[in-house]
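In: Generate a structure from the sequence data that follows.
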Amino acid sequence: MIWLFLLGLFTYLFITQWVSNLTRTSVWLLWSVAMLPVFVMVVWTIVSRGQTMPTQYSLVLFAGCLVLYLYLIQRGRIERSTMDTAPPAPPEPISEIQPPNLASLRPLNQAEESSLQTCFPWSVFYLKHLEYHPQGVVCRGQLRTTPEAAYRTIRENVEAQFGDRFHVIFQEYYPGEPFFELVVNPAATIEGKNSPVLIRPGFAAALFLLTMFTTTWAGLQVVGRVPTIAALLENGFPYSIPVLLFFAARSFGQFITARKYKIAITLPYFVPIIPLPFFPLGTIGAFTQLKSPIPDRKALFDIGLVGAFMGLIISIPLLAWGLVQSSVVALPNQGGLFNFQALDPRFSILLAIFGKLAIGRELTPDAAIRLNPMAIAGWVGVMFTAFNLMPIGQLDGGRMIHAVFGRRMGARIGRISRFLLLGFAIVYPHLLLWAVLLLLLPALNEPTLNDVLEVDSFRDIVGLLALVILMILVLPAPKFLTTALGM
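Out: Below is the predicted model of the structure:
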């Protein structure tokens, strides 16, 4: 029951962090559908007195719930898209008995509409028509200058006319058809201005201390030691301090980058979790939440890049130094990514190369690595960095792909990547958990304010380099490499 509770908690945090802001579908409905296969299998086991559900039934159950889960996310998007493009019905006359239906009112009256039309100079963006919805206005027309100059001019004109009432979004869903969208800024409302402050250092510090306790406990649990002073110094702190350093570095890197671009963002919040046999890490990481739109694709790229870069510059040296102090054991019949006492070095190209360089001849084809606590922290950092480099949704890699190729093409790459990883998981079962988690993530990311402005060639090259690094971290070592390394 404890495992079931923690799995449910992890799924809920996963959905609220990466999925909830991309769809109008209720978080609890998405959570219920995601957890339904687990609940059904538990009930089946109880009713059948310990017998597990047949494999064919399990596959049908998981596939059906996955299709329903993705449909619910897309349904939330369809409702929003339909509402964005379909003009509302004319508002009913105001009655002294019944208040008007505010959802059907236009966000601009006739005088404000005339003012809005003056915000679009014909030499910058020739405005053809407006489309209304309760949250804002879609302005369609023809671009007659560079995207950067057009966005700067239109935004300044709108701000001069309406202040901070709208977010000005410039995007191009179809090639060659850019359009502006004025979305009501919730921060400009009374409720938004009176919302709680983003920076809550006391709450962040409390979560950090609690996570330090759970990760120190995890460092002891991995080697099966009781919490003595010697055990804390040899196994507890050598794991918890480096792994917390890794998560703090990548999260604060994103925090500083977001503040550089004047994006409202929360402090990093660590997520403690009780170490368990199937997930002995003591934490699922630290996260920040962006509370205001990202200005352009360059800022989006930099936020994703800094998170991945900070993760690599911390985790790779930790892994390399820890492997030097690690030892060799017999290769088990079954292993996984969290089997730190007998980790198969062939799980990753990076791990195979680093392991051979650090350990040498002792790392034979029938040998595994017993990781030192610092190497465990480095390996955890490498796994989290690799997962976040996946070119999907709001992950670091998804943000970079969106910035380089555009929102629409980035979503296509994300969908292809999910099914490619699922195919790899059939051959390499240790990737199955990643494949399932990525299937739960929406591939389509939210647009930036100026989503038409492209990134420079340097960011293009860095983005492609990030994909190469991802393959080195994720793909198992091929046969020719293990043969050359004598593994």
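In: only C-alpha atoms for contact and neighbour calcs from this point on.
Out: OK.
In: number of nearby residues for the nearest residue to Leu198 once chain neighbours are set aside?
Out: Sequence neighbours aside, Thr266 is the residue nearest to Leu198 in space, at 5.2 Å (criterion: CA to CA, 6 or more residues apart in numbering). Using other CA atoms under 10 Å, Thr266 is surrounded by 19 other residues.
In: what's near enough to touch Thr266?
Out: Thr266 makes contacts with Leu198, Ile199, Arg200, Phe255, Thr288, Gln289, Leu290, Lys291, as judged by CA atoms under 8 Å, 6 or more residues apart in numbering.
In: What of Pro295?
Out: Contacts for Pro295 (CA under 8 Å, 6+ apart) come out as Tyr261, Thr448, Leu449, Asn450.
In: The contacts of Thr266 into TSV, with extra columns for secondary structure?
Out: Listed next are these as TSV, based on DSSP: H, G, I helix; E, B strand; the rest coil:
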residue	secondary structure
Leu198	coil
Ile199	coil
Arg200	coil
Phe255	helix
Thr288	coil
Gln289	coil
Leu290	strand
Lys291	coil
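In: how much space between Asn450 and Arg418?
Out: Distance of Asn450 to Arg418, given as CA to CA, to the nearest Å: 27 Å.
In: do the same with Thr55
Out: Distance from Thr55 to Arg418, counting by CA to CA: 23 Å.
In: Buried ones among the contacts of Thr266?
Out: Phe255, Thr288 (16 or more other CA atoms under 10 Å).
In: Need the contacts of Thr266 in TSV (columns: distance to Arg408).
Out: Below are those laid out as TSV (distance: CA to CA, whole Å):
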residue	distance to Arg408
Leu198	31
Ile199	33
Arg200	36
Phe255	27
Thr288	25
Gln289	23
Leu290	21
Lys291	23
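In: Another sequence for comparison is provided below:
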Amino acid sequence: MPPAAPDRLPSPEAMRSVFRVYEVSEAEEGIHYYGDPLVDRERLVEAVWPEFRAAGYEVRLERRLGEYVLVATPQGTDDGVPWTNVILAVATIFSTLLVGTQWYYVEDLFSPAILQALPFTLAVMGVLGTHELGHYVLSRYYDVPASLPYFIPFPSIIGTMGAVIKVKGRIPNRRALFDIGVAGPLAGLVATVVVTVIGLSLPPVQVPEWVMAAESTVEVQFNYPLLLQAIAAVMGQPLSYADPRLVVNPVVIGGWVGMFITFLNLIPVGQLDGGHLLRAMVGPAQERIAPLVPLSLFGLAGGLYALTDAGQMVTVWVIWGFMAMLAAWIGSASPVVDTPLDRRRQLLGVATFALGLLCFTPVPIEITGL
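Out: Purely as a prediction, here's the structure:
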């Protein structure tokens, strides 16, 4: 007679066609089913996963000391206040405010004048947060446990390194992998377009004389991608001015941030959004395509080094090349059920990658002395 399992979990008898269980034990990490697989690993997990998921558990097949064991672990819960998310969000608000004071030329950082930079903070936090909430909402829709966004404060020229969410469960199928992956870039792009339109509608900022006269002053030039240029052209608004004392409203920089982050996230490798989309669209063949991504980034860096004087961005693309190598080595998410996508989603994936290219510029930033 097969050993008994806890009432809340599938019984050994329920999986007898794919896994013959001879022992069930409870450990700190979860419930262990020891037995003999009757099918290959992929078919086994695909067969037993739905019942475990319905019971609130994730399941994986391992080999321990020569024995096969199905390890069932409880799915994470989001009970209580997510203090880590709150603290990081507050820290990122503060870091983007501090950076924003440079774009609004605020002299006294320890006064209410710092709030002049609030539009920049709202723009950056808005596009990043909307992107991650797109992933979060679709994760919830497919009943895949996921965290709220983690914002990352960082003393860069935009005050942050972006935001992420943590997916805590297996992805049920390619459709869910695609929908969760594509929701972030598309939601983020909608927010980015809104922010860009608002920014272009606001008056430019005038550079104070004390900034123009300072010997240590440097000029940070944002080179705008095709999508941002197109929005400006449709609105009939300039992105530069004949008067060097005038610069675009910093809210436009928030739109630039949204487009740059969208492009980076759509790089088709590993755990990036683009890697998830490509894995959902082409299946395991994604592993053959992934090595081409770091080569492309190294090629971009080499081209810039040979043909331009954009030394700073050469380093950036080299770093991203190594990051893409690591991402390719780690690999993308593997859905439990690996059936092909429908044609509608395939076309949406192609369109999303095309939008990502419209957010690309080879030299996003140039920093020079005045």
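In: Just the TM-score for the two chains, thanks.
Out: Comparison of the two superposed chains (TM-score structural alignment, normalised by the length of structure 2) gives a TM-score of 0.70, and 312 aligned residues with a CA RMSD of 4.2 Å.
In: follow-up on the earlier one: out of the contacts of Pro295 of structure 1, who's nearest Gly224 of structure 1?
Out: Gly224 of structure 1 has its nearest neighbour among these in Tyr261, at 46.1 Å by CA to CA.
In: ok, and the contacts of Thr266 of structure 1 in structure 2?
Out: Contacts conserved in structure 2 for those, using both residues aligned by TM-score structural alignment, their matches' CA atoms under 8 Å: Phe255, Thr288, Gln289, Leu290, Lys291.
In: For the stretch 151-300 of structure 1, which segments count as strands?
Out: According to DSSP state E, counting those that start in this stretch, the stretch 151-300 of structure 1 carries its strands in the segments 166-171, 179-184, 269-272, 283-287.
In: Packing partners of the last one?
Out: With contacts defined as 3 or more CA pairs under 8 Å, 6 or more residues apart in numbering; DSSP states H and E, the secondary structure elements packing on strand 283-287 of structure 1 are helix 201-223, helix 237-260, strand 269-272.
In: re the thing from before, of Thr55 and Arg418 of structure 1, who's got more company?
Out: Ranked by neighbour count (other CA under 10 Å), Thr55 of structure 1 and Arg418 place Arg418 first, with 22 against 9.
In: number of nearby residues for the residue mapped onto Leu281 of structure 1 from structure 2?
Out: The alignment partner of Leu281 of structure 1 in structure 2, by TM-score structural alignment, is Ile158. Here the number of neighbours of Ile158 of structure 2 (other CA under 10 Å) works out to 22.
In: these two touch, right, Gln171 of structure 1 and Ala150?
Out: No - using CA atoms under 8 Å, Gln171 of structure 1 makes no contact with Ala150, being 11.7 Å away.
In: which residue lines up with the residue nearest to Leu198 of structure 1 in structure 2?
Out: Matched to structure 2 by TM-score structural alignment, Thr266 of structure 1 sits across from Ser147.
In: what does Ile316 of structure 1 give?
Out: Mapped onto structure 2 by TM-score structural alignment, Ile316 of structure 1 lines up with Val193.
In: Phe405 of structure 1 too?
Out: Aligning on TM-score structural alignment places Phe405 of structure 1 opposite Val282 in structure 2.
In: which ones are touching that match?
Out: Val282 of structure 2 touches Pro340, counting by CA under 8 Å, 6+ apart.
In: again, 10 Å this time
Out: Residues in contact with Val282 of structure 2 (CA atoms under 10 Å, 6 or more residues apart in numbering) are Arg174, Ile289, Pro340, Leu341, Gln346.
In: got it, and Thr130 of structure 2?
Out: 136, 149, 183-192, 258.
In: Ile263 of structure 1 too?
Out: Ile263 of structure 1 neighbours (CA under 10 Å, 6+ apart): Phe255, Ile256, Thr257, Leu290, Lys291, Ser292, Pro293, Ile294, Pro295, Ala299.
In: re earlier: quick check: the gap between the match of Leu281 of structure 1 and Leu357 of structure 2.
Out: 22 Å.
In: just Leu70 of structure 2 next, same as before
Out: Computed as CA to CA, the Leu70 of structure 2 to Leu357 of structure 2 distance reads 43 Å.
In: So those two - more neighbours on which side?
Out: Leu70 (23 against 19).
In: The more buried one against Arg63, yeah?
Out: Yes - using CA atoms under 10 Å, Leu70 of structure 2 is in contact with Arg63, at 8.8 Å.
In: Which positions in the longest helix along structure 2 come out as buried?
Out: In structure 2, taking DSSP state H as the definition, the longest helix is helix 174-201. For helix 174-201 of structure 2, a neighbour-count test (16+ other CA under 10 Å) marks 174-189, 191-193, 195-197, 199-201 as buried.
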